[in-house]
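Engineer: fold the following and give me the result.
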Amino acid sequence: MRVDGSLADRKGKKEAAAVAKGKSSKKDKRRNKKAKSATVVQRLFDTCKSVFANCGPDIVPSPEDIERLRAILDTMKPEDVGLTPNLPYFRNVSEGTPLITYLCLHESPKFSICIFCLPKYAVIPLHNHPGMTVFGKLLFGSMHVKSYDWVDDPQNSNETIKNADGARLAKVKTDDVFKAPCETSILYPAAGGNMHRFTAVTSCAVLDVLGPPYSKAEGRDCTYYKDLPYSSSSGDAVLVPGEPEGYAWLKEMEGQPDDCVAVPREYRGPKIVDH
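Structural biologist: You can find the predicted model right below:
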């Protein structure tokens, strides 16, 4: 009996494909099972690694990637990173400036994940995030946020408006109190409130994802500002029609303000594994 080689080949290919599909299905099940068993902070790390893989200074992740990362952050709770409101980080231990605790979960050239623990009345002064996309998640407590974006010169959109003192005109983006649980905030290199100040209304913790992180060597150092009323130096020029109270002049400060004290501590929450 002559065997039809082509028929046998087709039959063999079908069987091989079925075997391969079975192996692939098992692998997908193992991968899904592994993903489900991963801690929330591990899933956050894995998502950040994917989202920021092809990003860099001034390069914003795609809208789909932003939503993917935001979805994880929106569900995060203090216990996911080993925090509770009764930890010493959230108590004022002296009558001086409240100490802010800084916990670094991960830092790489592409992105960083960190947590700021603020006792009541602690302040993170007005500062910027040059070239960064930043996700901020308030894990618990209440925090007042005031943020600004630069106002472009109508004559030259690549320049901002400056006054005689060198201060730059900015528009208020946010001026409100946020109470956990609330949605994740996102700021962009040139929008969304890139310059902002945090004031703890109650003890609180905020988790930040920065892509890329600060790097003095690459020109992404943190700059602090003093905000001055728009009317303080606008003169006779009508730069802002309508509602001048929504604007301010931001003047750069030299170095870090003396009343901003952040103490780094070891992160002791669920571990992150960089596969």
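Engineer: C-alpha only now, for contacts and for neighbours.
Structural biologist: Fine.
Engineer: burial of residue 160, as a residue count?
Structural biologist: 16 (other CA atoms under 10 Å).
Engineer: with residue 117 instead?
Structural biologist: Residue 117 has 29 neighbours, counted by other CA under 10 Å.
Engineer: so it sits right up against residue 208, yeah?
Structural biologist: No: Residue 117 is beyond contact range of residue 208, at 11.2 Å (criterion: CA atoms under 8 Å).
Engineer: please, where are all the helices along the stretch 1-150 of the chain?
Structural biologist: All helices of the stretch 1-150 of the chain, identified by DSSP state H, counting those that start in this stretch, fall at 5-37, 40-51, 63-74.
Engineer: most tightly surrounded among these?
Structural biologist: Most buried of the helices of the stretch 1-150 of the chain by mean neighbour count (mean count of other CA atoms under 10 Å) is helix 40-51; its value is a mean of 19.
Engineer: sequence B follows; please return its structure for comparison with A:
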Amino acid sequence: MIIGILTDWFRRSNKSERLWLLAKIEFKLRYYENKLGLFWALIKPIMDIAIYYVVFQTIMKQNVPAFASYLFIGLILWNFFVESTTGTVQILNTKKYLYEYSNMNKLEIYVSTLLSNTIGFFFNFIMFLLFYNLLEKDTTYSTIHTLWILPLFINLYILSLATSLILSNIYVIAKDITQIWTVFTSFLFFLSPIFYKLDTFKAALPSFDYINPLAGIIINARKATMEGTYPDFKLFVFDFAYAIALLMFGTFLLNKLGSKAAEKL
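Structural biologist: Coordinates of the predicted model:
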């Protein structure tokens, strides 16, 4: 069943063009009526950085080197995951016209929506690199290890896609999942090493970086971009396996529940 969904998608023609077109439309619509346009994708993490910097560095004295950049990379990874998952919970309802009145595979709708978020992510990531290398004091410059952000982002993308599939298909039979997910992400935010010193996080929650795949992605992203070292490969493989397993479960739900979405929503 799972292989059937993926095979059907790969056999269709003009996939890349259609996905990219949908992603661009989705991205433009998000900022269409805002005068600052694309810069709103950057303003949100900057505002978050300012708030958490004051709380955790100035008041609580975390004493993390290059703490603004430490926050920056953690927040843009976190925001991609949250925006991708919360924004797709009702996707089978809000974009019903795409799979009912066209030959689009449902999976394409998810992929294109996450691609639109990808544009914003890499815009923010470029801003992070500029900030870290040009404005952050007493740091080493980025190295070739920074390229590890690409496989790490692929891991994050698969995890976000898998979670989106699971949530949106549960929404077909239980609309309360929207409120539950909002509460859960708030809880998970404080159980991720976004603003905590890594040693403090690991001491308080030993092995939690293996339970929470987002924690592992954030930790490895900082190793690659700020420390100029290789990621923790054991953690990297574990997080990828986690994402693939969830993706398989998500496509299973899409086959079982997604096929009846048009009738139930």
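Engineer: any idea what the TM-score comes out to?
Structural biologist: Once superposed, the chains reach a TM-score of 0.27 (TM-score structural alignment, normalised by the length of structure 2), with 122 aligned residues with a CA RMSD of 6.3 Å.
Engineer: so which of the helices of the stretch 1-150 of structure 1 is nearest residue 157 of structure 1?
Structural biologist: Nearest to residue 157 of structure 1 among the helices of the stretch 1-150 of structure 1 is helix 63-74; the distance by CA to CA comes to 24.5 Å.
Engineer: helix or strand right after the longest strand that structure 1 contains?
Structural biologist: In terms of residue count, the longest strand belonging to structure 1 (DSSP state E) is strand 168-179. Counting by DSSP states H and E, the element after strand 168-179 of structure 1 in chain order, helix or strand, is strand 185-187.
Engineer: between the helix or strand following that following strand and strand 168-179, how many degrees?
Structural biologist: Downstream of strand 185-187 of structure 1, the first helix or strand assigned by DSSP H and E is strand 195-200. Relative orientation of strand 195-200 of structure 1 with respect to strand 168-179: 30 degrees, computed using axes from the mean of the first three to the mean of the last three CA atoms, to 10 degrees.
Engineer: residue ranges of the helices in the stretch 1-150 of structure 2, please?
Structural biologist: With helices called from DSSP H, counting those that start in this stretch, the stretch 1-150 of structure 2 shows them at 2-11, 15-31, 40-52, 67-86, 91-94, 96-100, 106-130, 149-173.
Engineer: for these, give me a markdown table that also has distance to residue 241 of structure 2 and mean neighbour count.
Structural biologist: A markdown table is the format used below for the helices of the stretch 1-150 of structure 2 (distance: least, CA to CA, whole Å; neighbours: other CA atoms under 10 Å):
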| stretch | distance to residue 241 of structure 2 | mean neighbour count |
| --- | --- | --- |
| helix 2-11 | 17 | 12 |
| helix 15-31 | 26 | 16 |
| helix 40-52 | 29 | 16 |
| helix 67-86 | 17 | 21 |
| helix 91-94 | 26 | 18 |
| helix 96-100 | 30 | 14 |
| helix 106-130 | 20 | 19 |
| helix 149-173 | 9 | 22 |
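Engineer: now the helices of the stretch 1-150 of structure 1 in JSON lines, with distance to residue 149 of structure 1?
Structural biologist: Formatted as JSON lines, these follow (distance: least, CA to CA, whole Å):
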{"stretch": "helix 5-37", "distance to residue 149 of structure 1": "38"}
{"stretch": "helix 40-51", "distance to residue 149 of structure 1": "24"}
{"stretch": "helix 63-74", "distance to residue 149 of structure 1": "20"}
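Engineer: quick one on the thing from earlier: wait, which of the helices of the stretch 1-150 of structure 2 is closest to residue 247 of structure 2?
Structural biologist: If you check each of those against residue 247 of structure 2 by CA to CA, helix 149-173 wins as the nearest, at 4.1 Å.
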